[in-house]
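1. What shape does this take:
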Amino acid sequence: MPVVSVRRLEIPDVMLFEFRVFEDNRGFFTELWKRGEYLALGLPYDFVQVNLSYSHPNVVRGLHYQLKPSEQGKLVYVVKGRVFDVAVDVRRGSPWFGRWVGVDLRPGQALWVPPGFAHGFQAIEESWFLYLVTKEYDQARERCINWSDPVIGVKWPNPTGAILSNRDKACPPLSQAEYNFEYTVSQ
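-> Model (predicted):
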């Protein structure tokens, strides 16, 4: 079994997976996605698009999400490097609405960010980042929340050195953001 452990974070719909890595003198091998195994672990999704990004140290990407009916769940991996990965709950009626969880994500780990969450990360070092997503990118439904919204209060590793795109700098705070997700207990 490639997944060694699953840990639900402070917002229990967000899960951290640790993988078994098989290493030898050639390098290493690990299975990142095995549908049956993830189904058994409570992740009832299939992925329709895979994205890869490269980021210099201190780059912040996010906080991004897509509105329904194009809402995306994301299983994210650091292929090389290290990132501080963040999920913010934007589901109306959720006991965790507006709260965030973050993990220091390294190779051999993956974070599940369910639909209804804004997602972002800050590269701690030069990083290659892989996203498996449950729905295709839909520019018309893409939205974002300001990465430094004080109401959310994400504790970024290096906020003063953050490097952002102009688009991410212009994202509104949560109080002005558009979202259309509802919390349900079955999530």
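
2. contacts, neighbours, all on C-alpha from now
-> Fine.

3. any chance you could map the helices in this structure?
-> 35-40, 166-169 (DSSP state H).

4. Could you check stretch 136-146 and say which residues are buried?
-> Buried positions in stretch 136-146, judged by neighbour count with 16 or more other C-alpha atoms under 10 Å: Y137, R143, C144, I145, N146.

5. To compare against the first, here's the next sequence to fold:
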Amino acid sequence: MGMESEQIDGVHIKKIVRHEDERGYFSELLKRGEPGFHTIEQTSYAVCKPGVIKAFHFHDYWESWVVLRGRAQIVIRDTRSGSKTEGLTQVIYAGEEEPIAISIPPNVAHGYKALGDKDVGMLYHAEEAYNSTRKDQIGAIAFDSPDIGFDWNSHG
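-> Below is the predicted model of the structure:
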């Protein structure tokens, strides 16, 4: 698991174990009762082309991510007012060769960049189902916002 920074309060990272043999492999991604597990109301899958940045967004519920294909630079910024890690940026590298599950607390901004020359396939588990009529459920910050000040080209 590649990490380049301090951990944001409440972010949980689980190393995923592969049980592999000549037939392939099996992995448990998330399990009820494990640290970082939260109720799952929606599961989604996204594909991101190499070099593309999808950032930053935040919402008022927990979300867990697993990179199933390719490799991603994941950037998390604690935007919670009064948090003991408020303003901290955490950088994590994950992918099919570095399998981890990342649980992200409510109201923590997060995004990722697809690294290398392969598409990134990202599995999302959300504690609440997306509701397009709830405008207060989700927010966004530009990937190049000076408020965050992250240089996407300086890592990875």
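
6. hmm, back to that, identify whichever of the helices of the first structure lies nearest to D89 of the first structure.
-> helix 166-169 (18.2 Å; C-alpha to C-alpha).

7. What residues in the second structure pair up with the closest one?
-> Using TM-score structural alignment, none of the residues of the second structure align to helix 166-169 of the first structure.

8. Show residues contacting that helix.
-> R61, G62, L63, C144, N146, W147 (C-alpha atoms under 8 Å, 6 or more residues apart in numbering).

9. residues in contact with the third one?
-> The contact partners of L63 of the first structure, by C-alpha under 8 Å, 6+ apart, come to V88, A118, H119, G120, F121, C144, I145, N146, W147, D168.

10. For the residues you listed, which entry has the maximal number of neighbours?
-> W147 (31 neighbours; other C-alpha atoms under 10 Å).

11. Spit out the contact partners of that residue.
-> V60, G62, L63, G120, V154, D168, K169, C171.

12. and which of those is nearest K34 of the first structure?
-> G120 (24.6 Å).

13. The closest one matches what in the second structure?
-> So, by TM-score structural alignment, G120 of the first structure is matched to G111.

14. ok, the residue in the first structure sticking out farthest from the centre to R143 of the first structure distance?
-> Farthest-out residue of the first structure from its mean C-alpha position, per C-alpha atoms, centre = their mean: N25, at 32.2 Å. Distance, N25 of the first structure to R143 of the first structure, by C-alpha to C-alpha, to the nearest Å: 45 Å.

15. what does D13 of the first structure give?
-> Using C-alpha to C-alpha, D13 of the first structure is found at 21 Å from R143 of the first structure.

16. Going by neighbour count, which residues in stretch 53-66 of the first structure are buried?
-> Y54, S55, P57, N58, V59, V60, R61, G62, L63, H64, Y65, Q66.

17. Mind checking which of those residues land in strands?
-> Here DSSP state E is the test, and the buried residues of stretch 53-66 of the first structure give Y54, S55, V60, R61, G62, L63, H64, Y65, Q66 as lying in strands.

18. Count residues in the vicinity of S64 of the second structure, would you?
-> 24.

19. That one -> the first structure?
-> Match for S64 of the second structure (TM-score structural alignment): L75.

20. Let me see the contact set for that match.
-> A110, L111, W112, V113, Y131, L132, V133.

21. Could you report the neighbour count for the third one?
-> To tie it back to what came earlier, the one meant is W112 of the first structure. 21.

22. is it true that it touches E18?
-> No - assessed by C-alpha atoms under 8 Å, W112 of the first structure is found out of contact with E18, at 11.4 Å.

23. Without its sequence neighbours, what residue ends up closest to the residue nearest to the spatial centre of the second structure?
-> Residue closest to the mean C-alpha point of the second structure, counted by C-alpha atoms, centre = their mean, is W65 at 4.7 Å. The shortest distance from W65 of the second structure to any non-neighbouring residue, by C-alpha to C-alpha, 6 or more residues apart in numbering, is to Y124 (4.8 Å).

24. Check V133 of the first structure too.
-> K74 (4.6 Å).

25. ok, residues contacting stretch 31-38 of the second structure?
-> For stretch 31-38 of the second structure, the external contacting residues (C-alpha under 8 Å, 6+ apart) are V11, H12, I13, L30, W62, S103, E127.

26. Contacts only, for V113 of the first structure.
-> So V113 of the first structure contacts D13, V14, M15, G73, K74, L75, V76, A87, H119 (C-alpha under 8 Å, 6+ apart).

27. Quick check: the gap between the equivalent of H125 of the second structure over in the first structure and V154 of the first structure.
-> Using TM-score structural alignment, the partner of H125 of the second structure in the first structure is L132. The spacing between L132 of the first structure and V154 of the first structure, counted by C-alpha to C-alpha, is 24 Å.
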